[in-house]
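Student: structure of the sequence below:
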Amino acid sequence: MSFSPLLLASLLSPLSFTGAVWQNKDTHALEGTGRGLEGLNGQYSALKARKNLNKIRQRRYNSLQARHRDLLQQDLSMLRIEKVDRKNYKIQLTDHRSEYTGPIEIGTPGQGLDCIFDTGSSMAWVFSTKCRSSMCDMHTQFDATKSSTYSGSTTEMHITFGTGSLRGVLAKDTVSLGGMSLHDQGFGEILQPIGSVFQLDFDGICGMSYRMSKNVNASLLEGIERSSSLSEKSFTFYFGEKEAALVLGKAGRSLVNNQKMTWYPVTRQFYWESTLKDVKVGGKSILSTYSEGEISAVFDTGTSVLTMPTEDAGNTMALLQSSGVTCDMIEAGKAPKICYEFEGLDSICIRNWYERSIEGCTASLMTLDLTQENVFILGQPFFNEFITTFDVGNNRIGVAPVRS
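Tutor: Purely as a prediction, here's the structure:
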C-alpha cells in the first residue's frame, strides 16, 4: 500500500489569504427533507369499490400464486436469479465535515463498520479487537473470533501516512458493500495505530484505487471487478446538497441529470489519474518551471482539499489575491475559477474552492510535493461539484456536473 493523501489532508490546515479583506456571510446548514407519497389511499378506495375489477384482480393473484409455486417446485430459483441480475448497489454516505463514511460489513454473520471510501489507496483496513492501543477503543472493532468465514495470516504490514502510521496483519473474509458480498476478500486488521488522524470518526478505510503493491493480494478494486453481481464494472460517487452516496455498478440517469459525461483516460494504473495539459486561475497558467514535464490530475475521494506542488500553489494564491476576491464575490459566482485542462477534452473548472468559517473564507488548498511526480489532487471541493464514475472495466474516469 502506497502513501495516500487522505490522512495528510484530513488534518493539515488549508492555505489562507494573507492580507486579503474577506467579509463573512451568514450561511445556513443544508438540510435534506423527505416527501412521502400522497393520494394513494384515495385511488385504492376508488378501485376497491369496483366489484368486478376486484374479482379479476383476485383471479390474477391466484393464478400468479400458483404459477410462482410451480416454478419454485421446479427449482428455477427465481429469487436467486433476481439477486444475481441486480445492476447496482447503493451505499449512503454520512458527512463528518472532514471526511465521509459509509457502512460495510465484514465476516459471517456480518459485523457493521463505518469506513472512508478512498480512491487514493488500494486496501481495506479496519480496527481489530486484537489491537491493544487505547486509540482502538474509540472505534468499532472487527472481532475475527465471531466470524465463521474468517481466514487469518501472520503477514504483517507497516504503513506510513502523512500524519501517522499503522501496523497491521493481513486476513481474508467476506466483505459486504451495500449488499454485494465479496468472498475471501483480502483486508488488513489494524493492530497499532499511531497519529491523531486515527481519532477521527471512522472505523476503517476502504481503498478503491488500483493495486499499489505487487506482493499483497488484497486489492478491494480487484474484488469488485471479479464480482458477478454487477452488470457494469464501475462505481460512482455523488455528493449532493441533500444526499451523498456511492453506487456500485451502473448509476441511473436521474443521478447524472441526463447530462453526457466527459471521459478521461487513466494514464497510469496506480492512482485514478489522468494526464493534464495545464492548470489555470482566471485564465492564467499557474505552472512553474518545477512542473515542467508530465503533470497529472489524481481523483481522490480520501482527500478533503485540492493539492498542488508548492510553487504552483504559491502562484495560485498570488493570482487569487491579486484579483481582489472577497467572500461576496465567491458566493455570487464572480470569483476566478481553478481550471484543469486536458488534451482534447473538456476542462474541469472548480468554482467552490473555498471553505466558509466564522473568520471569513479560506482556500481549500494544500501544498503536496511528491518525488519525481507533478501531481494535482482533485479532492472534496471537486467532488462537491461533479458526479464521478470510476470505470474499472475501461480504465477511465467519467465526470459530469452534480444536479443543481
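
Student: use CA for all of it now, contacts and neighbours both
Tutor: Noted.

Student: residue boundaries of the strands in the stretch 301-404 of the chain?
Tutor: Counting by DSSP state E, counting those that start in this stretch, the stretch 301-404 of the chain has strands at residues 306-308, 338-342, 345-350, 354-356, 361-363, 365-367, 374-378, 386-391, 396-401.

Student: kindly reformat the ones you listed as a markdown table containing mean neighbour count.
Tutor: Shown next, in a markdown table, are those (neighbours: other Cα atoms under 10 Å):
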| stretch | mean neighbour count |
| --- | --- |
| strand 306-308 | 24 |
| strand 338-342 | 20 |
| strand 345-350 | 16 |
| strand 354-356 | 18 |
| strand 361-363 | 20 |
| strand 365-367 | 22 |
| strand 374-378 | 24 |
| strand 386-391 | 24 |
| strand 396-401 | 20 |
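
Student: will you turn the ones you listed into a markdown table that also has distance to S296?
Tutor: As requested, these are exported to a markdown table (distance: least, Cα to Cα, whole Å):
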| stretch | distance to S296 |
| --- | --- |
| strand 306-308 | 11 |
| strand 338-342 | 9 |
| strand 345-350 | 13 |
| strand 354-356 | 22 |
| strand 361-363 | 21 |
| strand 365-367 | 15 |
| strand 374-378 | 5 |
| strand 386-391 | 16 |
| strand 396-401 | 13 |
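
Student: among those strands, which comes closest to D95?
Tutor: Taking Cα to Cα, strand 354-356 is the member of the strands of the stretch 301-404 of the chain nearest to D95, at 15.0 Å.

Student: here is a second sequence; please produce its structure as well for comparison:
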Amino acid sequence: MARCQLKAMALLAGILICMGVATQAAQAALHRISVQRAPNFKRTHKNIVAERDFVQQKYRLNTANGYPVEPLSNYDNFQYYGNISIGTPAQYFLVQFDTGSSNLWVPASNCSSTACLDHQTYNLSQSSTFAANGTPFSITYGTGSVSGFLAADNVGFAGLTVQGQTFGAVTTEQGTNFVDAYFDGILGMGFPALAADGVTPTFQNLVSQGLVQSPVFSFFLRDNGSTVNYGGELILGGSDPSLYVGGLTYTNVIQAEYWKFQTDYIKIGSTIVSTYDAAIADTGTSLIIAPLAEYTLIAALFNANSDGLFQCTSLSSVPDLVIVINAVEFRIPAKYYIIQEGDYCALSIQSINQDFWIMGDVFLGRFYTEFDVGNQRLGFAPVNSADSLRGTALWKILVVVLPCGMWKLMN
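Tutor: Reported below is the predicted structural model:
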C-alpha cells in the first residue's frame, strides 16, 4: 500500500508539473489588461433610460460630416474601462474598450472644456514619438460632442506597444455628460470599415505589427465580484478557457463593421419574441437593445410602458431570457435583465427603433466572448464565476485524471 501511495503521489506531482508547463505555454501567447467598472454602481430605471438614449445616437450616423456617432456614458452607467499609454515617455489614460466603434480618442492638453480639466490629457509636446496629422476630428453625441484633430503616436496596453497609432486628440468637449465619466476616452475595437477618416483601428495595427500571436481578442466581464472595481479582463491574442465553462459556440460575423451576427431565435419562457434577427456584440453598451416590434412584444408580456417600467412584487417566477445562437441556448436569469425598485420593475431591455439587437453588458457580463478578427467570427461561452477561476479549472481536470491514474497503479 505504501508503494502505491508513493506512486500516486509521484503521478500527482507529474500531472501538476505537466499541467503547469502546458498552462504557462498556452498563457504566454496571451496579453491581458484588467478592466474596471464604475465603483458603487447600481443600475436604476433612470440610468437605463439615459443609456438607451445614448445608444440611440451611437447607432445613427451623422450624415453631415460622415463621422460615427458614439455615446460616452455618465458615471452611473455600467461601463468597463482600462489603462492605456500614449507617447514617449508614456502618458496614461483610462479608456472604454468599445467593440461598437473603431476609433481611439483622448482629450488633448490644450482642451479648456470643464470635462477635459477633470481628466488626463495628452500633451503632444512632451512625446518624442508624436507625429502630426492635422485632419479635423469630430464625434457627435446625444448630449454633446467632442472635436479636435488627428495625431499619431505610440500606444501601449497589456504590455504591447503599437507604433504610430492614429487617434483623435480632442480639444473641445461639449455637454455635461463628459464631466463625471470615470474614463478619459474611447478605444474602438470594431472593424476598419466603421472607423472615421479611414483610420486603422488599434487592434488591427497590433496584428499587422506582429505583436499578437493570433488575430483574436476576448472579453471576460464580471457583473459581480468581491473586488468593487474589478470588472474582468480584456485578453489580446486569444482566449483563456479557465474563464469560461465548456467550449465556445462560434457564429460568423455577417457584417464586418460592427460585430454583427445572426441569432436563431430569442424567447422569454415559452414565448418566442424574435426569429433569425441580427445582433451586435457591443462592450460599449450596458443594456440589451431590441428592435421596436420585438421590444413591444416583450413589454406586453410584462405590461410595461414605453420605458420598460411595470409593477411587480417578485422576480422569482419570472422566466429566463433565452438567446439561441447556432443552435445553443444562452440563458439570462430575470435578475440580470430586470431590476426591481420597490413595487416597480424596469426592463434592462430597451428599444431604439433599429432592425437588429444590440447585446451589451447585460448579455456579455454573463457570457465570455471571443472576437476572432482573422476568421470574422464570434465565440460565446458561459463565464466561469468561481472565486478561483484558474484553480477551479485545474481541479476539474484532477478530479478526472487522478482517480484513473491511481486505479492503474493499484491494480
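
Student: could you quantify their similarity as a TM-score?
Tutor: Remark: TM-score between the superposed chains equals 0.70 [TM-score structural alignment, normalised by the length of structure 1]; 307 aligned residues with a Cα RMSD of 2.4 Å.

Student: quick check: which of the strands of the stretch 301-404 of structure 1 is nearest to L246 of structure 1?
Tutor: Counting by Cα to Cα, L246 of structure 1 lies closest to strand 386-391 out of those; the figure is 9.7 Å.

Student: elements contacting that closest one?
Tutor: strand 234-239, strand 396-401 (3 or more Cα pairs under 8 Å, 6 or more residues apart in numbering; DSSP states H and E).

Student: now those as CSV including distance to S148 of structure 1?
Tutor: Output for those, formatted as CSV (distance: least, Cα to Cα, whole Å):
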stretch, distance to S148 of structure 1
strand 234-239, 29
strand 396-401, 37
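
Student: where along the stretch 51-200 of structure 1 do the helices fall?
Tutor: For the stretch 51-200 of structure 1, the helices defined by DSSP state H, counting those that start in this stretch cover 51-73, 78-84.

Student: so where is the first one in structure 2?
Tutor: Aligned using TM-score structural alignment, helix 51-73 of structure 1 spans no residues in structure 2.

Student: mind giving me the packing neighbours of that helix?
Tutor: Partner elements for helix 51-73 of structure 1 (3+ Cα pairs under 8 Å, 6+ apart): helix 40-48.

Student: show me what the helix it packs on is packed up against.
Tutor: Checking 3+ Cα pairs under 8 Å, 6+ apart, helix 40-48 of structure 1 ends up next to helix 51-73.

Student: pull the distance from the helix it packs on to the chain's centre.
Tutor: Centroid separation for helix 51-73 of structure 1 versus its chain: 44 Å, with Cα atoms, centre = their mean, to the nearest Å.

Student: buried residues in it?
Tutor: Within helix 51-73 of structure 1, no residue is scored as buried using 16 or more other Cα atoms under 10 Å.

Student: just put the helices of the stretch 51-200 of structure 1 in TSV and tack on distance to S10 of structure 1.
Tutor: Output for these, formatted as TSV (distance: least, Cα to Cα, whole Å):
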stretch	distance to S10 of structure 1
helix 51-73	52
helix 78-84	38
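
Student: any idea which of those helices gets closest to T140 of structure 1?
Tutor: helix 78-84 (29.5 Å).

Student: contacts for the closest one?
Tutor: Here helix 78-84 of structure 1 makes contact (Cα atoms under 8 Å, 6 or more residues apart in numbering) with L71, L72, S228, S229, L230.

Student: and if we set it to 10 Å?
Tutor: Here helix 78-84 of structure 1 makes contact (Cα atoms under 10 Å, 6 or more residues apart in numbering) with H68, L71, L72, D85, G179, M180, S227, S228, S229, L230, S231.

Student: so which of these belong to strands?
Tutor: If you go by DSSP state E, these have M180 in strands.

Student: distance of the residue positioned nearest the centre of structure 2 from A152 of structure 2?
Tutor: Geometric centre of structure 2, nearest residue: T283, 3.1 Å, by Cα atoms, centre = their mean. To A152 of structure 2, T283 of structure 2 is 25 Å away according to Cα to Cα, to the nearest Å.

Student: among the strands of the stretch 301-404 of structure 1, which comes closest to Q92 of structure 1?
Tutor: Closest approach to Q92 of structure 1 among the strands of the stretch 301-404 of structure 1 is made by strand 386-391 (14.7 Å; Cα to Cα).

Student: on average, how far is the closest one from the matching bit in structure 2?
Tutor: For strand 386-391 of structure 1, the mean deviation from structure 2 after alignment is 0.7 Å (mean Cα distance after the TM-score superposition for structure 1).

Student: tell me the residues of structure 2 aligned with that strand.
Tutor: Under TM-score structural alignment, the match for strand 386-391 of structure 1 is residues 367-372.
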